[in-house]
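**Student:** I would like to see how this sequence folds:
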Amino acid sequence: MDEQQKDQASGSAPQSHWERETLERLAFAAIQEQKLQRRWGIFFKSVFVVLIAFGFYHFGGMFQNEAENTLPHTALVDIDGEIDSEGSGSAAAVIPALDRAFAESGSVAVILRINSPGGSPVQAGMINDEIVRLRGQYPDKKLYVVVDEMCASGGYYIAAAADKIFVNKASIVGSIGVLMDGFGFTGLMNKVGVERRLMTAGENKGLMDPYSPVTEKQKAYSQAMLNEIHQQFIDVVRKGRGQRLKETPETFSGLFWVGSKAVEMGLADGFGTVDTVARDVIKAEDIVDYTQKEDLPERVLKKFGASIGSAATATLIKSNKLTLH
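**Tutor:** Below is the predicted model:
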């Protein structure tokens, strides 16, 4: 074999090997791409099936509820948790539910079930006002409050607007008072040598700042504000309960009582549950829940899109919040 033939023979083997590797890589990439496409196809098909199923469930249930709502029934609205600007105890959630419950032609009466330790006097006041308005607009439909574990402070502020209040003998009821809580760190700062540098335009702009001392004038102002809100609370209870209320010096002191004592004091009318009130008082055993629920998109957004900054801001705001507790 001459030199030229030797060079050609020696170069053909590496070239053939390189071509095989290239073809193998291309084939492997094509297979991987096909697998990836199949996986995404399965994923999107699964999502599509879930959405279709959810749509049938949601709209089917909605149409079924609409059909059921035309029949005589007891309307139910739940408040479970703190009375604040979010959640089931917010005016934005409770008022639309109450509006639908009263407006529905098939609702015989409305039960507002409350399990709350209290909260915002603003939210509680808005719900109380709406109950009074609805009772005037629909004089033939009664609204009964049924207390679960607790109906205290802001929860009772709402309940006072009802036609009647039913409790369990062990429920916690009352706490007709107002508080403003927070912390003061001025003594600790002095001990560790930390200087607070707060600049304001307005001598009282730093009122209730936890890192600044509170003057007697500021204390007096805050107390006067609390007294004014407390008096609003007292007026609501007196108006709502009327002659049924058996006032004592402790009634509006902020104390709370068990359900059996609350009935004795006229803070409640009797004992009952949602089922017993629907059956024995309203005479409509079928119960339809009008409580405003979070839908699927809202739950997903809250689960995956919660903002850390918003949570931190809310924590700072709530550190010195005014509550009916």
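
**Student:** contacts, neighbours, all on C-alpha from now
**Tutor:** Noted.

**Student:** distance of residue 175 from residue 157?
**Tutor:** Residue 175 is 10 Å from residue 157, where distance means CA to CA, to the nearest Å.

**Student:** So for these two, which residue has more residues nearby?
**Tutor:** Neighbour count, other CA atoms under 10 Å: between residue 175 and residue 157, residue 157 has more, with 29 against 25.

**Student:** Can you verify that one is assigned to a helix?
**Tutor:** Yes - counting by DSSP: H, G, I helix; E, B strand; the rest coil, residue 157 is part of a helix.

**Student:** pretty sure it is in contact with residue 126, am I right?
**Tutor:** No - assessed by CA atoms under 8 Å, residue 157 is found out of contact with residue 126, at 10.2 Å.

**Student:** one more, for comparison:
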Amino acid sequence: MNDDTGGGPARGVSGGSWERATLEKLVFATLKEQRSVRRWRMFSRLLWLAVLGAIAWYFLQQQTLGAVQSTPHTAVIEIRGEIASGASASADSIVSSLKTAFEDRGAQAVVLLIDSPGGSPVQAGIINDEITRLKGLHKKKVYAVVEETCASAAYYIAAAADEIYVDKASLVGSIGVLMDGFGFTGLMEKLGIERRLMTAGENKAMLDPFSPQNPEQSAYIQNMLGEIHGQFIEVVKRGRGARLKETPDMFSGLVWSGPRAVELGLADGLGSLDTVARDVVKAEDIVDYTQRENLGSRLARQFGASVGEGFFLAAKASGVQLK
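**Tutor:** Predicted coordinates:
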């Protein structure tokens, strides 16, 4: 009896230890497998990030190498669409492209390839000033070649060029300034809507579309537009010099066809990018210096969240705390 009784607990303890050890092995194996899965997931994400980074670096290098040429060539910078801050034809983008083109010793001249209805006089003024500065610094010629349209702020930029070439069907000019808006006072009266506006400063609500026009404020705005218009006219006269055959309506905001623009001295002749590069610059090879958003930039923006997540997971796995 004693032997049986004594032997029973011993076998029970032995059996319990074996079960506990087996259970611990299973738990540790599961934890190890989970850690392995997490590591592999983190590694695969970091691998994708590395691949995307390599792609971005490749396209950046290609863009840089494409912009740096040691052999003689014609540098071209495109100015397309609205000239505005944040647009492809912003002062920041165009000025950066200009600097790269002027600094390249292989660039025999810089051609501005323009197709724009205009835009911000501030952005155009910055570009115009920078063209003038870079021409004096690097002693290189600048030519403007107009495709469809070179109007308003676009012509403000073109006026800084040494010569302007147009197509016979190009639209050139619109040397004027505008500020537009809407007025809804009559509609509000018909709908029975009451405008409740409180300001500190009698001119704070100037040109509010829901309030009647104030003659004094309108006159103030008109004078300001006239001042900016005067700056525009001065830029055109300085850029075109004696070539300009001024007429009463030259600075009225009208646009002209290419041949008429040549007659008025707003342009120098008919030509295209190829003809100017070949016959004027004497360098047929054309290199585009226009700054564009490359694939690397788009990928970086699209996968920005993934990049942040990848670094966070890597730091977390290594025990680093991000605070």
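
**Student:** Just the buried residues of stretch 54-68 of the second structure, please?
**Tutor:** For stretch 54-68 of the second structure, the neighbour count (16 or more other CA atoms under 10 Å) marks 55-56, 60, 63, 67-68 as buried.

**Student:** residues in the first structure aligned with stretch 5-25 of the second structure?
**Tutor:** Alignment note (TM-score structural alignment): stretch 5-25 of the second structure is unmatched in the first structure.

**Student:** Kindly apply the preceding question to stretch 213-228 of the second structure instead.
**Tutor:** Counting by TM-score structural alignment, stretch 213-228 of the second structure corresponds to residues 214-229.

**Student:** where does that stretch sit relative to the chain's centre, distance-wise?
**Tutor:** 30 Å (CA atoms, centre = their mean, to the nearest Å).

**Student:** do the same with stretch 65-85 of the first structure
**Tutor:** Its chain's average C-alpha position is 15 Å from that of stretch 65-85 of the first structure, according to CA atoms, centre = their mean.

**Student:** Once you drop chain neighbours, what's closest to the residue nearest in space to the middle of the first structure?
**Tutor:** Geometric centre of the first structure, nearest residue: residue 87, 1.1 Å, by CA atoms, centre = their mean. Excluding the flanking residues, the one nearest residue 87 of the first structure by CA to CA, 6 or more residues apart in numbering is residue 93, at 7.1 Å.

**Student:** looking at it, that neighbour is touching residue 292, isn't it?
**Tutor:** Yes - counting by CA under 8 Å, residue 93 of the first structure touches residue 292, with 5.9 Å between them.

**Student:** what's the counterpart of residue 109 of the second structure in the first structure?
**Tutor:** Under TM-score structural alignment, residue 109 of the second structure pairs with residue 109 in the first structure.

**Student:** Check residue 141 of the second structure too.
**Tutor:** With TM-score structural alignment defining the correspondence, residue 141 of the second structure maps onto residue 142 in the first structure.

**Student:** got the contact list for its match?
**Tutor:** 108-110, 135, 163 (CA atoms under 8 Å, 6 or more residues apart in numbering).

**Student:** Swap in 6 Å and give it another go.
**Tutor:** residue 109 (CA atoms under 6 Å, 6 or more residues apart in numbering).

**Student:** Which parts of the stretch 1-150 of the second structure are helices?
**Tutor:** Taking DSSP state H, counting those that start in this stretch to define them, one finds helices in the stretch 1-150 of the second structure at 2-67, 91-103, 121-138.

**Student:** is it true that residue 162 of the first structure lies in a helix?
**Tutor:** No - using three-state DSSP, the assignment for residue 162 of the first structure is coil, not a helix.

**Student:** What does it correspond to in the second structure?
**Tutor:** Under the alignment (TM-score structural alignment), residue 162 of the first structure pairs with residue 161 of the second structure.

**Student:** Can you get me a residue count around that match?
**Tutor:** Using other CA under 10 Å, residue 161 of the second structure has 23 other residues around it.

**Student:** I'd say it and residue 142 touch.
**Tutor:** Yes - with contacts counted by CA atoms under 6 Å, residue 161 of the second structure reaches residue 142, the gap being 5.0 Å.

**Student:** Quick check: chain neighbours aside, which residue is closest to residue 127 of the second structure?
**Tutor:** Nearest one to residue 127 of the second structure, counting by CA to CA, 6+ apart, is residue 91 at 5.6 Å.

**Student:** Looks to me like residue 183 of the first structure is in a strand.
**Tutor:** No - per three-state DSSP, residue 183 of the first structure lies outside any strand segment and is coil.

**Student:** Would you quantify the distance from it to residue 203 of the first structure?
**Tutor:** Counting by CA to CA, the gap from residue 183 of the first structure to residue 203 of the first structure is 20 Å.

**Student:** Now do residue 196 of the second structure: how many residues are near it, please.
**Tutor:** Residue crowding around residue 196 of the second structure was assessed by other CA under 10 Å; the count is 7.

**Student:** That's all I had, so thanks and see you.
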